[in-house]
Each structure stands twice: as structure tokens, then as C-alpha cells.
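J.: next comes the sequence, and after it the predicted model I'd like to discuss.
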Amino acid sequence: MNTMLDLIIEGGAVIDGTGAPRRQADVGIAGDRIVRLGDLTNVPARERFDARGRVVAPGFIDVHTHDDRLLLDAPAGPHPKLSQGVTTVVTGNCGISLAPLQAVATPPAPLDLLGTDAWRFGSFGDYLDELEQTGPAVNAACLVGHSTLRVRRMDRLDRAATAHEERLMALDLAIALEAGAIGMSTGLYYPPAKAASTDEVIAVGAPLTSARGVITMHIRDEGDAIDSALREALLIGRALGIDTVLSHHKLVGKANHGRSVETLAMIEEASRNQSVCLDCYPYNASSTMLLPGRVAQSDDVRVTWSKADPSAAGRSLFALARERGVAPEELAQTLQPAGAIYFAMSEDDVSRILQHPLTMVGSDGLAHDVSPHPRLWGTFPRVLGHYVRERRILALEQAVHKMTGLSAARFGLAGRGVLAESAHADVVVFDEATVSGTASFENPTAVSTGILAVFVNGKLACRNGRTVDVHAGRVLRHGRSE
């Protein structure tokens, strides 16, 4: 006798996240789990979802986000992650996490990319507990930021940590890992951590080894000195003996265009002796705090926000500088604190990196920018529409794997990222003929098309871009079954 299921997604082409070819199958869900795949025509269900002519895939996993605060304060309208098929996010990247840090004043940039008024968590466990109590829109796996630990424990950031400060930060990390953090991130490129030594990162990260945590690294340089920065990151990963993720791998500045051939070869060689992988976003422009030193290497710079001059948001820094009769670098200084988009990457490098077998997909979106980079809203549909359907540089099954199964395996997210019996019921249904990341630099918050339904832990969370359930997600604590 067939047991009544809660939901059957029927008639779709299942791409299961493993990289295997698609197959026709129904997906049967009971509670928060997938319990059956195959022909479920005669199986009773409380609800059936018609997916005929559509693709049914695991919910996308955004491995590189700054959604720490967005998880606490879901928007009233369309959700930037649910609307593009994302069901799980990895937060706390680039050395920046919302916890553990209590701060009355605004913390130094780039920590302020998470906003200015939510720095109230004295422990990482307090942050995860509040997430669980409020119920996030998507599943959340959270990293501890090395820069956040430095701000918490050091009176000055323009020097390497003392042995005592290293011990304090390592203790903070150990406590966070015990509470459920999945690992630590670094942002050695940024001012709060620029003075940190390689030995400091290894000392602070020591608890990761026994906890089998992961380290994600915004390396020290992504331009002229990228070779030495990669060597440092790989050394840190080897010293700790843990999984290492190279964040948003890219080459900036015209002089470095094409060098992804070399950097990918270096990473591939290292992968033979240590666990290393990388993520990227599918755009040839980056976004972070507005840095005068980045202006000259960019073809254009677009201001995403400015506290000193809010009217600059969404404008070209170069155009504004011409209007005001000043040098772009000078204007960048007067707009501080501020954020920006930098057009300084080669599309050939982006494509080459995206195609590499070690590469996962992450948005690196900044949810609190006034005029954000379109990657916040459009990353995953853009991969499917632009790089799979239009340019054909990836097979659909390969692209889905990079956004689901590969990501879950690398970050240790058991039961996520695949469509299989007993897996968590995180599912996206999309139209491969129309799916597209419609967000643009001119209209960065446009909702993607072709994402028809998103189920998070078995609950319908989004339908045709409209949020249905904003509390279907869970906190994915390290070392604990969910």
C-alpha cells in the first residue's frame, strides 16, 4: 500500500546535482525529505506540482555571501536569494562576520558592508540562536571572520597580532566552532587584516584542524602580486590541514588579463596534494568598499553607496569626477565611507575560471548597498541563461553541479545539494528556455525570470519570484545533523 506523500513534483526533467545526465522522474516529498524518485503516478499525495517541460534540480547553494544580516531581516518584497533559486547560503566571507562583535560605533570598513546597527552579538552562538529563533528564509551555514576577530581583540589593526591576541582570537574561533560555525574566512586584502602575518592566520585558525572546519580566503592580492598571494593561501591551508576555498577567484587590472591560465594551473597542481577549490561569480566586474587605489586599474567605477554623498549611488565615479572637475581618485576619497563596482576584469578569465572543474558558484552580493552589483539578484539564473543557454560554455548538468552537489560536498553540507532519497527537500523548478538573470548594472534589483518554484526543506518558499514563505530555512550547524 502506498503511503500518502506531502508533495509530488511530477513530470519534470530531474538534474540531480551530481553531474549525471537528466532523467524523467517524479520527486516525492514527505515532511522535509525527499523519499522517492521515479514514476509516482499512482502514489497518493496531498499536493502535486506540475513540472512537465521544466527542469527539477536541487536548490542552489550560494557559497560566497555577505548575508549575515539579511538572514535576520528578510525583505518585505521579493527576496534576492529565493527569487533566483537559492535555498542555502554560506555567510561570513572575506574575513567579515556579524559575530562575535559588540560595537557601539560603526566598525571599520569593510565590516560596515553588513550595515552599521546590528553589531550586537557577543558570541557566535548568540547569533546562530537568534537566526534559529527568527527562522531564516534560506538555510544558513556560517563562517567566522578573521577580520571581525581582529577588531574584537586588537587595539590597533595596523600591526600583526601579539601571541596573546592570537590566543584570544583562536579561543573565540574554537567557541564559535563549538556553537556551530563551519569554519573561518580571511580578508587579508582589506585594511583591518592587511597587517596580519601568515603565521598569525595559522595560529588563529588552529582550532579548525581538530574541528575539521573549512577556511575560505579572500587572498592578499588579486592583481600584480596574485602569485605570491595564492602561495600564501595554499600554505595556510596546508599548515592547518583543512579544506581551503579560494574566494571569488579573479584577475584585476588590464596587465593581468589572461593570467587565469597560470593561476588555475597553480591551483590545480596544489589540489594534487591538498584539498583546495575556488568559487567565482559570473560577471566581469567586482564590488567592495570604494578604494582610491583601485580606480586607476578600472575601465569604469560605479558608486554603490556613499555616506558623505548619497546622491552618488548608482553613478559612474569617472563621470561624476568630470562633472565636478576633480580627479577620480580625489573624488573617491571625498565620498568615504562608500562602496563601488569596479570594471577591471576580463570576460575570458571569468569564462575560463567558471568552466574549471574545481570552481563553484557564489554571488558575493552585498545586500545593504543602495545600488548593488547585479550579482546579488541575478548570479544563478545568469549562469543558466548566459553561460549555458546562450554561450554554451557549460552543459546544464555541469552548471547545476557547480551550484549544488559540488558546493555541498566541499562545505560538508550533508544531505544538501542533491536530489536523492533521504536528502533534504531543497528543490528548484526552472524553465531552461527562459531562465535569465535580468538584474543589470542599470537595474540591479530586477527579479530573475524562469525560476518557477523554490522549495526549502519541503516548503514552497517562492513562486515565480514572489515570496511565499520567508521562514522555511534552517541554521546548518557544523558537525550536527539537520
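T.: Yep, it's here. Numbers count the residues shown, from 1 in each chain.

J.: from here on, contacts and neighbour counts on C-alpha atoms
T.: Noted.

J.: now the residue nearest the centre of the chain. Nearest residue, chain neighbours left out?
T.: Nearest to the mean C-alpha position of the chain, counting by Cα atoms, centre = their mean, stands His64 at 1.8 Å. Once flanking residues are discounted, His64 sits nearest to Gly362: 4.5 Å by Cα to Cα, 6 or more residues apart in numbering.

J.: I'd like the distance between that neighbour and Asp67.
T.: Going from Gly362 to Asp67 by Cα to Cα, to the nearest Å gives 12 Å.

J.: picking that back up, who's in contact with the residue nearest to His64?
T.: 61-65, 248, 279-281, 379, 403 (Cα atoms under 8 Å, 6 or more residues apart in numbering).

J.: list just the nearest of those residues to Phe455.
T.: Ile61 (13.0 Å; Cα to Cα).

J.: so what's that closest one up against?
T.: By Cα under 8 Å, 6+ apart, the contact list for Ile61 reads 86-90, 362, 403-404, 407-408, 417.

J.: show me what the strand or helix carrying Phe380 is packed against.
T.: Phe380 is part of helix 375-382 when elements are defined by DSSP states H and E. Helices and strands touching helix 375-382, by 3 or more Cα pairs under 8 Å, 6 or more residues apart in numbering; DSSP states H and E: there are none.

J.: tell me how many other residues crowd the residue lying closest to Thr209 once chain neighbours are set aside.
T.: Among residues not flanking Thr209 along the chain, Leu240 sits closest, at 5.6 Å (Cα to Cα, 6+ apart). For Leu240, the number of neighbouring residues by other Cα atoms under 10 Å comes to 22.

J.: use this one as the comparison:
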Amino acid sequence: MSTGASFDLVIRGAAVADGLGAPLAIADVAVRGDRIVAVGEVAGRGGVEIDGAGKVLAPGFIDVHTHDDWAVLAEPQHACKVLQGCTSIVVGNCGTSIAPGGEQVVARGGGFESIGAYLEALDNDPASVNTAALVGHGSVRTSVIGLRDNRPATEGELSAMRALVERAMVDGAVGLSSGLIYEPGKYAPEAELVALAGVAAAAGALYTTHMRNEGVGLLDSIAETVRLAEQTGVRVQISHHKASGRGAWGLVTQSLALIDAACAAGLDVMADQYPYTRGSTLLEQIVRAGELHGFGPEGDLTPAQVLIGAAPHHPEWEGRTLTELAEEWGCDGRAAADRVVAEEGRGCIVVLDTMTEADVETVMAHPSTLIGSDGIPLGGKPHPRLHHTFPRVLGHYAREKGVFSLETAISRMTGLSARRFGLADRGEVREGAYADLVLFDPDVIADTGTFTDPTTVPAGIDRVWVNGVCVAADGEHTGARPGRALRFSR
């Protein structure tokens, strides 16, 4: 703090969003250390003074659905999130977490023994963002049974998996995630999920799920998820709620009605969403599921709808569709997919054009929906959601399309998200909250990335602070790494 200053930072005259949906209010916000200490008319001087007139000051955005487990270690500045206003992320989604890794995986540096060990690594070598972790059912099952063992767990194996989830809860995991479309999650019977979700329920934590089918089987998947909540009492978070594949378009009206009915019956069921009509996943998953042969959740997926986002061994393939590669190689699209998987394995990430805009807006408008990018930080042409999810929601969907108010949009990516995932004193602008903040121009904020140029810097974000430290200013990273490992708080 500067000599004579009452506060480390004062942001003056901004339109303050509290993070819980209240109307914007012009106020000063003062920060001392890592906490907000005053909101209103602040008389004392700050060591740093920022003029917020004409801007919105909001809690830093919380990305509740990421796959950044390794990225915050390998590239701790994590500019893809910081520059779009994110101050906290949740890793370990879709059943895949960096821990527990199993003895062989840990020995070769492919993971951590426990969620606790992972969080301690972040304590010791901080990133620019705060990081909370889910424990992945798929990672737990792989460490006990194996990746491709298509069978139910034995009683001994189920006991071992339960013990791993219990340890993760003690270590501070914010919940248990599942990826039931992927190996090994798709081999797990409902009873296995009930047993493990019950451990999360006992801890008060979440069960987040990439359901078995987001296409024509969407409603059956919702029903399975609701049954799990009924049997365990666990709080449920449906990951990236959508209807994927032309045959499923429009089903979100019914899936949202099922969520409403579950909540009316006393269950706690919510969802999250990314703001695009294209998704992204492993090409290997598509090939193994027979998607390009008319099988799998989407059923009607064509090679022209599959864009290569990451091909580590062949970056020249990135940004091209399977159809384009097939024409170059003189084969059909399915053969092209087989060739890419043979040469890239699980390293190939693709972007899929499978959804409709009407469904995206319907899901986004529903009060059950939080915002999460589902970005995959790999390759030279990643889905633009990795860099642009939050500005796109605020600029395109709130300001331009009027899907919801700015205040509501902010609450779905800040205060409500923090409360949902047990992140104490995060996601709100109030006295005593952590000073995770973003200052932006509401008339300018926008996503600028495209599917051919996805890694641009979003427009309209002036400043970002994490725990009171400025990590981004005018579209540039400051180099600061004040992030913390976050543990679950009831």
C-alpha cells in the first residue's frame, strides 16, 4: 500500500454488479489485500485509483466447466481464461480428472496420486486463476478397474472406488464428475454411479455429469440423472446441456421441463452451457462410437461437420474438415477419420457442427443454466469457446439478442456459480468477499474469435483482478500469478 493511502485499490464510479442479479448500482469499490473492504462512496484514497465511469465492475467470471487440469500447471498464466475475465475455474469435468492417477500413471508423470496432491501443487506453484477440482469417475474407475474393461465392478472394486472418492472429498474436491459417453464411464451401470454419487452427497458436494446421450436419447439421459438424485439426494449439475444432432433438435423444451419437475419434487438439479451451436470432443470417441456410420448419440453426423481443432503430430490438418482431408487423400470421410485417429490417437480434438441456435437460446434463458466454457486447451485451432465464452454471453446473448438481462447473465457466471460449487466468498462484489473482479465496457464487450481464428483477445475488457492483484490490463496479461487452489466449502 502506498504511503498515505487507505486502500490498495479503489475503483470509482463503476456500475457495480453484485453477482446475484441485483440491478447495477453506481458505486466505488475499495480493496485491501485480497478482500473487498468497502462498497459505496469511498472517501479514502487507494494506492491504485481506477476510473470506472461508464464501465461495469463485476465479480470475476467463474468457469464451472473446464478441462484445464494440466494447463494451469503447464501454462500457469492461463491467458485464454484471464483475458476473457475469468478469475476462477473448475477442473476435472466429464469424468476425467488429473487425480487419482493410479501408481503407474503417477510414476510416469501422467497424474497425481490424489486431489489433495494436485491442489498442493497449485498452492506451491500458483496459476493466474483460482482453481477448484472435481474428482472424475472415469479416472477413479480407470485406476481401479481399467480404461476399457466393459463390466460391472466387483464388490471389492466398488469399495476401492468409494474410498478414492471419499479421499477426494476430504481433500477438498467440489464434487464427483462423470463422462458416461466416454470410456470407461459408459461401462458403469447405474448402481455404480449411485454408490459413488452417494459419497459426494454425504459431503454436501456436487455430482456433475456428461450424460450418456445428448442426442435423440437426451430425455432418457435426463431421467437416469434424476433417478440418481432421487436415490442419493446428491445435488446434480448436468454438463453442457444441449440437444446434439438434427434428430434431437427441439428436445431441450422437454428436457428443461424434466429439470423443472425434478426441482418441484424437491430435488436439486441444475445445468451449465457453452454459448455455441458447435461442440468439441475427441475424434477417437466419435470413431469408436460409430458416429460417422450412423450410430452413436448424434446418429446423423457427417464428415463435413467434423473440423480438426488439434492434431499435435500434424498441425497442418488443423482448421480442416474430414471432408477436405478425404478429398486430398482420395478416400471417403470415414477412412480419413480412421487415418487421423491412427496417427494422432487420443490427441486429436475436433469441433462438431451439431446444434441449433434456437435450442442454445432456450437453454440459456432457463434459470437452471450456469455458464461454462467446456474449452479444451489443445491445438492451434481450438473451439473459440476456450477464449471467448464469457464475452460472447454478455455481448451477443445479453446485449444483442436480449436472451436475459446483463445482471442475470453476470449472476449465472459469478455468484450463483460460486454458491453452486462451494467456493466461499467468491463471485460477489460485497464487503468481505475476495477481490476477484473484472471491469468491462458493456457496450463493447464481445467475442472476437472465429472457428478459423479462435485465439484472439476478446473486446471490451479493461482490467481483471484475482485476489486483489491485477492480472490483465487492456487486453494484455500482467504476468502476475496470484491464483489459489480452492477447496470445497459447504
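T.: Perfect, I can see it now. Remember, predicted model here, so these are calculated numbers, not experimental data.

J.: that older thread, can I get the contacts of Ile61 of structure 1 in a markdown table including secondary structure and distance to Gly19 of structure 1?
T.: Formatted as a markdown table, the contacts of Ile61 of structure 1 follow (DSSP: H, G, I helix; E, B strand; the rest coil; distance: Cα to Cα, whole Å):
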| residue | secondary structure | distance to Gly19 of structure 1 |
| --- | --- | --- |
| Val86 | strand | 18 |
| Thr87 | strand | 19 |
| Thr88 | strand | 19 |
| Val89 | strand | 21 |
| Val90 | strand | 22 |
| Gly362 | coil | 18 |
| Met403 | helix | 11 |
| Thr404 | coil | 10 |
| Ser407 | helix | 12 |
| Ala408 | helix | 13 |
| Gly417 | coil | 11 |
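
J.: quick check: the farthest pair among those?
T.: Greatest spacing in the contacts of Ile61 of structure 1, by Cα to Cα: Gly362 and Gly417 (14.1 Å).

J.: which residues sit against stretch 262-273 of structure 2?
T.: 64-65, 226, 229-230, 233-242, 259, 363-364, 368-373.

J.: so which bits of that stretch are buried?
T.: By neighbour count with 16 or more other Cα atoms under 10 Å, stretch 262-273 of structure 2 contains the buried residues 262, 267-273.

J.: endpoints of that stretch, how far apart?
T.: End-to-end for stretch 262-273 of structure 2, by Cα to Cα: 19 Å.

J.: residues in structure 2 aligned with the helix ranked longest in structure 1?
T.: Determined from DSSP state H, the single longest helix within structure 1 is helix 163-179. Counting by TM-score structural alignment, helix 163-179 of structure 1 lines up with residues 155-171 of structure 2.

J.: once aligned, what mean separation remains between that stretch and structure 1?
T.: For stretch 155-171 of structure 2, the mean deviation from structure 1 after alignment is 0.9 Å (mean Cα distance after the TM-score superposition for structure 1).

J.: how about the strands in the stretch 251-400 of structure 2?
T.: Assigned by DSSP state E, counting those that start in this stretch, the stretch 251-400 of structure 2 shows strands spanning 269-273, 278-282, 306-310, 349-353, 369-371.

J.: a markdown table for those strands, including distance to Ser159 of structure 2?
T.: Below are the strands of the stretch 251-400 of structure 2 laid out as a markdown table (distance: least, Cα to Cα, whole Å):
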| stretch | distance to Ser159 of structure 2 |
| --- | --- |
| strand 269-273 | 27 |
| strand 278-282 | 30 |
| strand 306-310 | 38 |
| strand 349-353 | 34 |
| strand 369-371 | 33 |
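
J.: so for Pro23 of structure 2, which of those sits nearest?
T.: Set against Pro23 of structure 2 and scored by Cα to Cα, the strands of the stretch 251-400 of structure 2 come closest in strand 369-371, at 18.7 Å.

J.: quick one: that closest one aligns where in structure 1?
T.: Going by TM-score structural alignment, strand 369-371 of structure 2 sits over residues 359-361 in structure 1.

J.: tell me the counterpart of Tyr276 of structure 2 in structure 1.
T.: Using TM-score structural alignment, the equivalent of Tyr276 of structure 2 in structure 1 is Tyr283.

J.: residues touching that match, list them.
T.: Here Tyr283 of structure 1 is in contact with 347, 350, 375 (Cα under 8 Å, 6+ apart).

J.: now His478 of structure 1
T.: With Cα under 8 Å, 6+ apart, His478 of structure 1 has these contacts: 141, 177, 180-182, 213.

J.: could you redo the last one with a cut-off of 7 Å?
T.: Neighbouring residues of His478 of structure 1 by Cα atoms under 7 Å, 6 or more residues apart in numbering: 180-182.

J.: ok, now Met169 of structure 1?
T.: Contacts of Met169 of structure 1 (Cα under 7 Å, 6+ apart): 149, 153, 204.

J.: the residue mapped onto the last one from structure 2: neighbour count?
T.: In structure 2, Val204 of structure 1 lines up with Leu196, judged by TM-score structural alignment. Applying other Cα under 10 Å, we find 22 other residues in the vicinity of Leu196 of structure 2.

J.: I'd say Leu196 of structure 2 and Leu164 touch.
T.: No - counting by Cα atoms under 7 Å, Leu196 of structure 2 does not reach Leu164; the two are 9.5 Å apart.

J.: can you give me the helices in the stretch 151-300 of structure 1?
T.: Using DSSP state H, counting those that start in this stretch, the helices found in the stretch 151-300 of structure 1 span residues 163-179, 191-194, 198-204, 207-211, 226-240, 260-270.

J.: Val104 of structure 1: which of those helices is closest?
T.: It is, among the helices of the stretch 151-300 of structure 1 and with distance given as Cα to Cα, helix 191-194, at 17.7 Å.

J.: what range does the closest one cover in structure 2?
T.: Using TM-score structural alignment, helix 191-194 of structure 1 pairs with 183-186 in structure 2.

J.: outside of that stretch itself, list whatever touches it.
T.: 137-138, 141-142, 147-148, 178-180, 212.

J.: nearest to Pro312 of structure 2 among the residues you listed?
T.: Leu147 (22.6 Å).

J.: Ala141 of structure 1 versus Ala179 of structure 1, what's the distance?
T.: 12 Å.
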